[in-house]
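> I would like the atomic coordinates for the input below:
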Amino acid sequence: MSGDKGFIAPALTDLLERWLTTDSALGRISENTRKAYQTDLLVFFAFLSQHMENVRGVEMLRDISVTDMRSFMAHERGRGIAARSLARELSAVKSFYRWFSERDDFDATAVMMTRAPKFHNKLPRPLAKDAAKAVLETAALQSTEPWVQARDVAVLTLLYGCGLRISEALSLTFADVPLSDKLYIKGKGDKERLVPVIPTAQDAVAQYLRLCPFPGEKEHALFRGVRGGALSPRQVQKTLADVRMQLGLPSSVTPHAMRHSFATHLLNAGGDLRAIQELLGHASLASTEAYTAVDTARLLEVYEKAHPRG
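Take a look at the predicted model:
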């Protein structure tokens, strides 16, 4: 079953849109989260529309029972939905019901008490320093076009040298260049942070600018595809996939792994965990801990410095 709107009463899609619009207007969710929530709720509504044949529309949502929720979870597992993805779907459903039950004043315990499936977080695997250097050097060999070579090196240098997410690097515009020694980045949830830009990254972007054949207005995407449009994340992923094959690196070497490596190498060099949290744009310190592949002794050393005993 998919989240096809053909299965779903218009009143439900209208209600969903009202919730998404409300939370977006209040700044509680980003555009990417909005799209993910919409997809997950449409899947949920489509299931209920077939499962609860005797009840329709908005009333169906109010009448939901523990058994109905168990059926939904079982149905999704039967579709082969992974535990992590199912937990995300359930989180979206609960977020919606939190708003809906407050608005319509009804008991949503059946939904809110549903347990998410357990899954193990896969810790990121950063690259060794020499491997990260080799990735940047080999990225320059993936095209015969000098400007494309410079572009690929510039993007990957921003990921590894500044800890940017791929979406953040590709959201840069001509208004952001020439790069200074610091850059304001709008990350997840539209949260802004100030990121130091190392000279290597400044030079890499400057070299790309000198060679790029596509001039742009300030609002235009800085990094371009070969036809002149905005560079897509898929192309960066493909370039890195080619690089790791040539270097014999594992499939865990992705654009996001470059960011992992930035955090890990910075912490191993003596960086402060909370400072790295700010650089990465993490909401919680726990996220930064998971991001950095340091041994227990190193992490304890950092904590000892941050919280010395009296």
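> please make it C-alpha for all contacts and neighbour counts, starting now.
Noted.
> so how far is A293 from A92?
Taking Cα to Cα, to the nearest Å as the criterion, A92 is separated from A293 by 30 Å.
> ok, now E89?
As defined by Cα to Cα, E89 lies at a distance of 29 Å from A293.
> please apply the same query to T144.
Going from T144 to A293 by Cα to Cα gives 36 Å.
> which of these two has more neighbours?
Each of T144 and A293 has its neighbours counted (other Cα atoms under 10 Å); A293 has more, 22 against 9.
> name the element the residue nearest to that one when sequence neighbours are not counted belongs to?
Distance criterion Cα to Cα, 6 or more residues apart in numbering; nearest residue to A293, sequence neighbours excluded, is T264 at 5.7 Å. Using DSSP states H and E, T264 falls within helix 255-268.
> and that helix, what other elements does it pack with?
In terms of contact count using 3 or more Cα pairs under 8 Å, 6 or more residues apart in numbering; DSSP states H and E, helix 255-268 is assigned the packing partners helix 129-139, helix 146-162, helix 233-247, helix 273-280, helix 285-291.
> the same query, at a cut-off of 7 Å, please.
If contacts are counted by 3 or more Cα pairs under 7 Å, 6 or more residues apart in numbering; DSSP states H and E, helix 255-268 sits against helix 146-162.
> can you list the buried residues in the helix it packs on?
For helix 146-162, burial by neighbour count (16 or more other Cα atoms under 10 Å) applies to 147-162.
> here is a second sequence; please produce its structure as well for comparison:
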Amino acid sequence: MTGLALTRAFLSWFAEERRASPHSVEAYGRDLSDLLGFLTGHLGAEPDLAALAALRPADLRAFLAFRAAAGAGRATRARQLAAVRSFLRWVARTYSVTPKALVGITGPRPNPPVPRALTVGDAKALPDHTDITQANARLALRDRALFTLLYGCGLRIAEALALDVRDAPPAGADVALRVRGKGNKERLVPVLPAVRDALADWLAVHGGTPDAPLFIGARGGRLDPAVAQKAMRDGRRALGLPEHATPHAMRHSFATHLLAGGADLRSIQELLGHASLSTTQRYTAVDTEQLLSAWRGAHPRT
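Sure thing, here's the model as predicted:
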């Protein structure tokens, strides 16, 4: 059975049995076509079932190197290897052969995306103008307190919404906020005066007991993340802010602006609750790109 026939049978199974989307089927088809084209030249003939079963890890590494030389990025090569894995495993199950090529093969790790931060002005605009999109004055104070907290303390949205009234720092007191993050790990985060003031304004109309959720919905239950995201989406559209102005972008902005202001990575790591410094180091790429952008726009020789 030829490699082309095997590919067509696999794609049919992928679409019908796995109920893959037409987009995924088309993408896998392109990836496997690239593989068969490479193997035809690599092996000297179109591969058949026996040739596919006899492939070694070195053959797949050669395919990935070939695709890299053709300009395929890490993410593309990782996706192609995933398609090849699925195909060869299907061949192994269907025709009772051993996929030797998959033993010990690892794909390229895609570069993590660079965090997309807001400008200082945009990050401040969202909490300062919640009254524009929130007709209910009480809920506008809630949104202002939440957005100010996200930007001022660098919290994840889940961390902020998990807080109770008792966790909020007393008005006027210079007390750190105790946050429980990923892995149930606690950290202390300093609270800026602007954050304390916004929280105090919200707590003045909150009306809940100390064990009540700090951020509540219109019906009194703990605020749903989707509601918070919608409030920010409405705000950014009303203010003409970029589409990446999301709750998590406020956290990115917190870290990026601290780095630009001279804070060291270790301190930012502790404030964000990152287990690894390498995660925090992503923000250096944002800072470097902003410097390059300023240079391109301002230097007389550009």
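> aligned to L156 of the first structure, what sits in the second structure?
Alignment note: L156 of the first structure maps to F147 in the second structure; criterion TM-score structural alignment.
> hang on, that match packs against H129?
No - counting by Cα atoms under 7 Å, F147 of the second structure stays clear of H129, with 10.4 Å between them.
> the stretch 1-150 of the second structure: strands as residue ranges?
Assigned strands in the stretch 1-150 of the second structure: none (criterion: DSSP state E, counting those that start in this stretch).
> picking that back up, how about the helix holding T264 of the first structure, which residues of the second structure does it hit?
Under the alignment (TM-score structural alignment), helix 255-268 of the first structure falls on residues 247-260 in the second structure.
> post-alignment, that stretch versus the first structure, mean distance?
In the superposition against the first structure, stretch 247-260 of the second structure averages 0.6 Å from its aligned positions (mean Cα distance after the TM-score superposition for the first structure).
> ranges for the helices of the stretch 51-200 of the second structure?
Remark: helices of the stretch 51-200 of the second structure, listed N- to C-terminal, are 57-69, 74-95, 120-128, 130-133, 137-153, 157-161, 193-206; assignment by DSSP state H, counting those that start in this stretch.
> looking at those, which is nearest to F14 of the second structure?
Proximity to F14 of the second structure (Cα to Cα) singles out helix 74-95 among the helices of the stretch 51-200 of the second structure, at 9.2 Å.
> what residues does the closest one touch?
Outside helix 74-95 of the second structure, the residues that touch it by Cα atoms under 7 Å, 6 or more residues apart in numbering are F10, Y28, D31, L32, L64, T98, P99, G107, P108, R109, P110.
> can you do 8 Å?
Surrounding helix 74-95 of the second structure, the residues in contact under the criterion Cα atoms under 8 Å, 6 or more residues apart in numbering are 6-7, 10, 28, 31-32, 35, 52-53, 64, 67-68, 97-99, 102, 107-111.
> now stretch 229-247 of the second structure
116, 118, 122, 125-126, 129-130, 132-134, 143, 147, 150, 156-157, 228.
> repeat for stretch 124-137 of the second structure
Residues outside stretch 124-137 of the second structure that contact it (Cα under 8 Å, 6+ apart) are 140-141, 143-148, 231-232, 234-236, 238-239.
> can you give me the end-to-end span of that stretch?
19 Å.
> what range in the first structure matches it?
Taking TM-score structural alignment, stretch 124-137 of the second structure hits residues 133-146 over in the first structure.
> same check, this time on stretch 85-92 of the second structure
Alignment note (TM-score structural alignment): stretch 85-92 of the second structure is unmatched in the first structure.
> go through that stretch and flag the buried ones.
Buried positions in stretch 85-92 of the second structure, judged by neighbour count with 16+ other Cα under 10 Å: R85, F87, L88, R89, W90, V91, A92.
> before we move on, what about stretch 244-260 of the first structure?
Within stretch 244-260 of the first structure, the residues scored as buried using 16+ other Cα under 10 Å are R244, V253, T254, P255, H256, A257, M258, R259, H260.
> so what's the gap between it and the chain middle?
Mean-position distance between stretch 244-260 of the first structure and its chain equals 17 Å (Cα atoms, centre = their mean, to the nearest Å).
> and for stretch 59-70 of the second structure?
Here the centre of stretch 59-70 of the second structure is set off from its chain's centre by 28 Å, with Cα atoms, centre = their mean.
> same deal with stretch 233-253 of the second structure?
Its chain's C-alpha centre lies 15 Å from the corresponding centre of stretch 233-253 of the second structure when counted by Cα atoms, centre = their mean.
> what's H282 of the first structure aligned with over in the second structure?
When the two structures are superposed using TM-score structural alignment, H282 of the first structure falls opposite H274 in the second structure.
> name the nearest residue to its match, sequence neighbours excluded.
Excluding its sequence neighbours, the residue lying closest to H274 of the second structure (Cα to Cα, 6+ apart) is T280, at 6.8 Å.
> quick check, that neighbour in contact with Q269.
Yes - contact between T280 of the second structure and Q269 holds when scored by Cα atoms under 8 Å: they sit 5.7 Å apart.
> contacts only, for the match of L156 of the first structure.
If you count contacts by Cα under 8 Å, 6+ apart, then F147 of the second structure has L126, P127, P247, M250 around it.
> looking at the first structure, which of those residues still make contact?
Contacts conserved in the first structure for these, counting by both residues aligned by TM-score structural alignment, their matches' Cα atoms under 8 Å: P127, P247, M250.
> closest to L163 of the second structure out of the residues you listed?
Nearest to L163 of the second structure among those, with distances taken as Cα to Cα, is P247, at 15.8 Å.
> measure the closest one to D131 of the second structure for me?
In this view, P247 of the second structure and D131 of the second structure are 17 Å apart by Cα to Cα.
> please apply the same query to Y28 of the second structure.
Distance from Y28 of the second structure to D131 of the second structure, counting by Cα to Cα: 48 Å.
> likewise for A218 of the second structure?
Per Cα to Cα, A218 of the second structure is found 16 Å from D131 of the second structure.
> what of R74 of the second structure?
Note on R74 of the second structure: its distance to D131 of the second structure, by Cα to Cα, is 44 Å.
> repeat that for A140 of the second structure.
From A140 of the second structure over to D131 of the second structure the distance is 5 Å, taken as Cα to Cα.
> likewise R8 of the second structure?
The gap separating R8 of the second structure from D131 of the second structure is 57 Å, by Cα to Cα.
> what do you get for V91 of the second structure?
V91 of the second structure is 60 Å from D131 of the second structure, where distance means Cα to Cα.
> C153 of the second structure too?
Applying Cα to Cα, one obtains 22 Å for the distance of C153 of the second structure from D131 of the second structure.
> kindly report the same for G217 of the second structure.
Using Cα to Cα, we find G217 of the second structure at a distance of 16 Å from D131 of the second structure.
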